[in-house]
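Enquirer: Let me see the structure of the following:
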Amino acid sequence: MTSPEPTPHGPGTNPPGPLPSPRRRRRRWLKLFFLLLIAAFGFANYLGYRHGYAFTHYAPAGDRPPKPESLSFGQKLRLGLTGVSVPRPVNARTPESVGLPFTVVSIPVRHEQLEAWHVPHPTAKGVVVMGPGYMSAKDSLLPEVQALHDLNFAVLLIDFRGAGGSPRGDVTLGVREGGDMAMALAFAKEEWPDLPIFAYGFSMGAVAVLKAVAVYHAEPTAIILDAPFDRMISVVRNRLRTMNVPAWPAAELVVFWGGRSVGIDGFAHNPADDARAVTCPTLILHGTQDARATGPMVQAVFENLPGPKQQVDFDGAGHEPLARFDREKWKQAVQEFLNR
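Expert: As a prediction, the model looks like this:
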């Protein structure tokens, strides 16, 4: 008589159940896949919100962060997770620092006040209303103010809401700032009715000039656009590329959430389209090595301008106010344009 064969299970143990069918295994994998997909979607939107909010809201005043191009890989990775915190721009200097007298002016705009500096000229040919760029207050344009004063023009230099001596701490990359520029131009026309009124802006300030004319129906005698960009989505894509972050879909998420956080539609903020409504004479200044307002972006704005227009390129210049790159060339280009 032979003994029974031993079973693989010890006393008191239950034999394993049947293996899951291939169909059930596929369902488990699909469930896991969709959970991971939902988690990735949520995390991507979280990062988009962080970056979009940081892009459109200034932090408390402090040291300006370094340019993304100069950051190490570790710094870029950390900022990729947290967003680039930009301190609120403040004015560290006044026109007196470049030897020019000035008065502080308040311009009412929607129950708030813009702070501006009026730099007079005893024999002014006209008044140039000036708006600074993103992450900058009005003192950033003092070299241009000095050059315009040399050319016998008075200046009204404004802080957009969100920067310098003006209220708030958020920024809309030219949308709300277009209304600020329009109010400043209207103020200048009322204060100096016998003088031609010109508008000048750098980067975001240039876009604000376009918005003031196209949307708020401002009527300057002529405008000067220094490093304008064509679309908000283009600016965000270029900014992400400098941090070695894939532009898609990160740029779309930043524009969506950044716009939502300040109450605008970032995808509809297209200065190249605003240019179609500008019929006054326009001078565009462009640095050929500008990685933020690139040649194709500037060209898109230039091609859509229906009125008299001119573009002057500064070979080798990056994204910087061009009066500092080549002061004499800047003065010559501006003088010939404004005198015309």
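Enquirer: From here on, just use CA atoms for contacts and neighbour counts.
Expert: Fine.
Enquirer: Need the distance between the two termini of stretch 221-241.
Expert: The first residue of stretch 221-241 is 38 Å away from its last residue (CA to CA, to the nearest Å).
Enquirer: Off-centre distance for that stretch?
Expert: 7 Å (CA atoms, centre = their mean, to the nearest Å).
Enquirer: and what of stretch 51-68?
Expert: On CA atoms, centre = their mean, the centre of stretch 51-68 falls 11 Å from that of its chain.
Enquirer: Same question for it: list its buried residues.
Expert: Buried positions in stretch 51-68, judged by neighbour count with 16 or more other CA atoms under 10 Å: His51, Gly52, Tyr53, Ala54, Phe55, Thr56, His57, Tyr58, Pro68.
Enquirer: list the contacts for the fourth one?
Expert: Contacts for Ala54 were tallied using CA atoms under 8 Å, 6 or more residues apart in numbering; they are Gly83, Val84, Ser85, Val86, Gly258.
Enquirer: Skipping adjacent residues, who's closest to the first one in space?
Expert: Distances taken as CA to CA, 6 or more residues apart in numbering place His51 nearest to Gly83, at 4.3 Å, with adjacent residues excluded.
Enquirer: related to what we said a few turns ago, going by distance to Val209, which of the buried residues of stretch 51-68 wins?
Expert: Thr56 (19.1 Å; CA to CA).
Enquirer: Roughly how far does the closest one sit from Ser85?
Expert: In terms of CA to CA, Thr56 sits 10 Å off from Ser85.
Enquirer: SS state for Phe229?
Expert: Secondary structure for Phe229, judged by DSSP: H, G, I helix; E, B strand; the rest coil, is coil.
Enquirer: Now the second one, please; I'll put the structures next to each other:
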Amino acid sequence: MARTSSRKPQRLRQLLLLAVLGLVVVNAVAFFHAWRFTHFTAEAGPHTDNPEHLTPLQKFGVLLTGLKNPKPRNQVTPAFPYRTIYLSSPNGLLETWYSPVARPRGTVALFHGYTSCKSKLLTEAAYFRSVGYSVLLTDFAGNGGSTGNVCTVGYHEAADVAAVTRWLQRRPGSVVLYGNSMGAEAILRAESELGARPTANLIECPYGSMLETAANRFQSMHVPPFPLANLLVFWGGVQNNFWAFDLDATHFATTISTPTLLMWGEADPRVTRQETDAIFANLRGPKQRQDFPRSGHEPYWRKNKALWEQTIAGFLEKQ
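Expert: So this is what the prediction gives:
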């Protein structure tokens, strides 16, 4: 009996040690993934493909090593006339392309998504120019030609949106903000928490919250989101000096009275209908919703060009 009873504390210590080691390993993995997710590297080459496009072996590799995240670079320049302007933001110097038109109806400021840059929005910018708007395309801090290498998926980027909005509002005409994914998230936080007051918003596929988008990414890889998604959000915020659980567009929407067009792709694997419904329901001001059939987490003009242009034009006519 004495020998049996002496083994129990030993087993308990071993189990406790294994639990502690497991906790350390899981947090170390989450810390590493959070760093790779929010810090771009200087190396050239493509970034890791979207989760839904990876093979099972590639998904396993990403789980082990994290994302490959080279700093996004602008590979093309506008075909329309423009000039490069550098604007100051709390996050550093922002590289922008400014293209005024004759007798503008206003200016549309365009903001890109995660692992992207302003050159990815040239099709949208050309369309806005065709309907009478000047355009200003901005690389968020850490992306493209702007300074730094850090990306917080919409939180600190909101300060870039606010800086651009203030710069445009010192000039004549209305200011319309256009953003997709991370860009849309940054727009909503800039208005909700940083005092940005544009004339109107055109936002595509903002995610409900940082936790939801992290969970959706794990689910798209067929990996249970808990606890890695929670730890990824926690460490990503700690590493970048903010509480990432507060990055929540569903909450931001409750304080926004700006006329807003909210757009979503019905085949989007990373932003759910439920998230989009909640954001739309919480918007306080005049609002319009348009869903795009067959479109995923991508520019909606690719598969629904006529509907996208018609929706944008109709909304802008009311502003």
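Enquirer: so which helix or strand takes in the counterpart of Leu94 of the second structure in the first structure?
Expert: Mapped onto the first structure by TM-score structural alignment, Leu94 of the second structure lines up with Leu114. Following DSSP states H and E, the helix or strand that holds Leu114 of the first structure is strand 112-119.
Enquirer: tell me what that strand is packed against?
Expert: Strand 112-119 of the first structure makes packing contacts with strand 103-109, strand 154-158 when contacts are defined by 3 or more CA pairs under 8 Å, 6 or more residues apart in numbering; DSSP states H and E.
Enquirer: Quickly compare these and say which is most buried.
Expert: Most buried of those, by mean neighbour count (mean count of other CA atoms under 10 Å): strand 154-158, with a mean of 28.
Enquirer: Centre of the chain to it, how far?
Expert: Distance, centroid of strand 154-158 of the first structure to centroid of chain: 22 Å (CA atoms, centre = their mean).
Enquirer: which bit of the second structure covers it?
Expert: Counting by TM-score structural alignment, strand 154-158 of the first structure corresponds to residues 134-138.
Enquirer: Residues in contact with that stretch: which ones?
Expert: With CA under 8 Å, 6+ apart, stretch 134-138 of the second structure has contacts from 94-101, 104-112, 117-118, 121, 125, 128-129.
Enquirer: now these: which count as buried?
Expert: 94-101, 104-112, 117-118, 121, 125, 128-129.
Enquirer: Centre of the chain to stretch 166-180 of the second structure, how far?
Expert: 20 Å.
Enquirer: Next, the buried residues of it.
Expert: Arg166, Leu168, Gly173, Ser174, Val175, Val176, Leu177, Tyr178, Gly179, Asn180.
Enquirer: and what of stretch 282-302 of the second structure?
Expert: For stretch 282-302 of the second structure, by 16+ other CA under 10 Å, it's Asn282, Leu283, Lys287, Gln290, Asp291, Phe292, Ser295, Gly296, His297, Glu298, Pro299, Tyr300.
Enquirer: Residue in the first structure paired with the first one?
Expert: Put plainly, it is Asn282 of the second structure. With TM-score structural alignment as the criterion, Asn282 of the second structure pairs with Asn304.
Enquirer: how about the residue nearest to Gly83 of the first structure, secondary structure?
Expert: helix.
Enquirer: State the distance from the aligned partner of it in the second structure to Lys68 of the second structure.
Expert: Alignment note (TM-score structural alignment): His51 of the first structure maps to His33 of the second structure. Distance check for His33 of the second structure against Lys68 of the second structure: by CA to CA, it reads 10 Å.
Enquirer: ok, now Leu262 of the second structure?
Expert: Taken as CA to CA, the span from Leu262 of the second structure to Lys68 of the second structure is 31 Å.
Enquirer: Check the mean deviation of stretch 26-36 of the first structure from the second structure.
Expert: Stretch 26-36 of the first structure differs from its equivalent in the second structure by a mean of 0.9 Å after superposition (mean CA distance after the TM-score superposition for the first structure).
Enquirer: List the residues that contact the most centrally placed residue in the first structure.
Expert: With distances taken as CA atoms, centre = their mean, the residue of the first structure nearest its centroid is Leu173 (4.2 Å). Shown in contact with Leu173 of the first structure (CA under 8 Å, 6+ apart): Thr56, Tyr134, Met204, Val207, Met232.
Enquirer: Which members of those are the farthest-apart pair?
Expert: Thr56 and Val207, at 15.6 Å, using CA to CA across those.
Enquirer: Which strands or helices does the helix or strand that contains Met297 of the first structure pack on?
Expert: Assessed by DSSP H and E, Met297 of the first structure sits inside helix 295-304. The helices and strands touching helix 295-304 of the first structure, judged by 3+ CA pairs under 8 Å, 6+ apart, are helix 271-274, strand 282-287.
Enquirer: how does it look with 10 Å?
Expert: Packing partners of helix 295-304 of the first structure (3 or more CA pairs under 10 Å, 6 or more residues apart in numbering; DSSP states H and E): strand 222-226, helix 271-274, strand 282-287, strand 309-314.
Enquirer: thinking again about what came up before, matching the residue nearest to the centre of the first structure against the second structure, which residue comes up?
Expert: In the second structure, Leu173 of the first structure lands on Val153 (TM-score structural alignment).
Enquirer: now do Phe314 of the first structure
Expert: So, by TM-score structural alignment, Phe314 of the first structure is matched to Phe292.
Enquirer: Just give the number of residues close to the closest residue to that match other than its chain neighbours.
Expert: If you skip the residues right next to it in sequence, Phe292 of the second structure has Gly265 as its closest partner in space, 4.7 Å away by CA to CA, 6+ apart. Using other CA atoms under 10 Å, Gly265 of the second structure has 24 other residues around it.
Enquirer: which residues sit in contact with Gly265 of the second structure?
Expert: 204-205, 271-273, 276, 290-300, 304 (CA atoms under 10 Å, 6 or more residues apart in numbering).
Enquirer: so where do the helices sit in the stretch 151-300 of the first structure?
Expert: 175-191, 204-214, 232-242, 247-262, 271-274, 295-304 (DSSP state H, counting those that start in this stretch).
Enquirer: Please produce JSON lines containing these, extended by distance to Val334 of the first structure.
Expert: Output for those, formatted as JSON lines (distance: least, CA to CA, whole Å):
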{"stretch": "helix 175-191", "distance to Val334 of the first structure": "19"}
{"stretch": "helix 204-214", "distance to Val334 of the first structure": "15"}
{"stretch": "helix 232-242", "distance to Val334 of the first structure": "26"}
{"stretch": "helix 247-262", "distance to Val334 of the first structure": "34"}
{"stretch": "helix 271-274", "distance to Val334 of the first structure": "22"}
{"stretch": "helix 295-304", "distance to Val334 of the first structure": "17"}
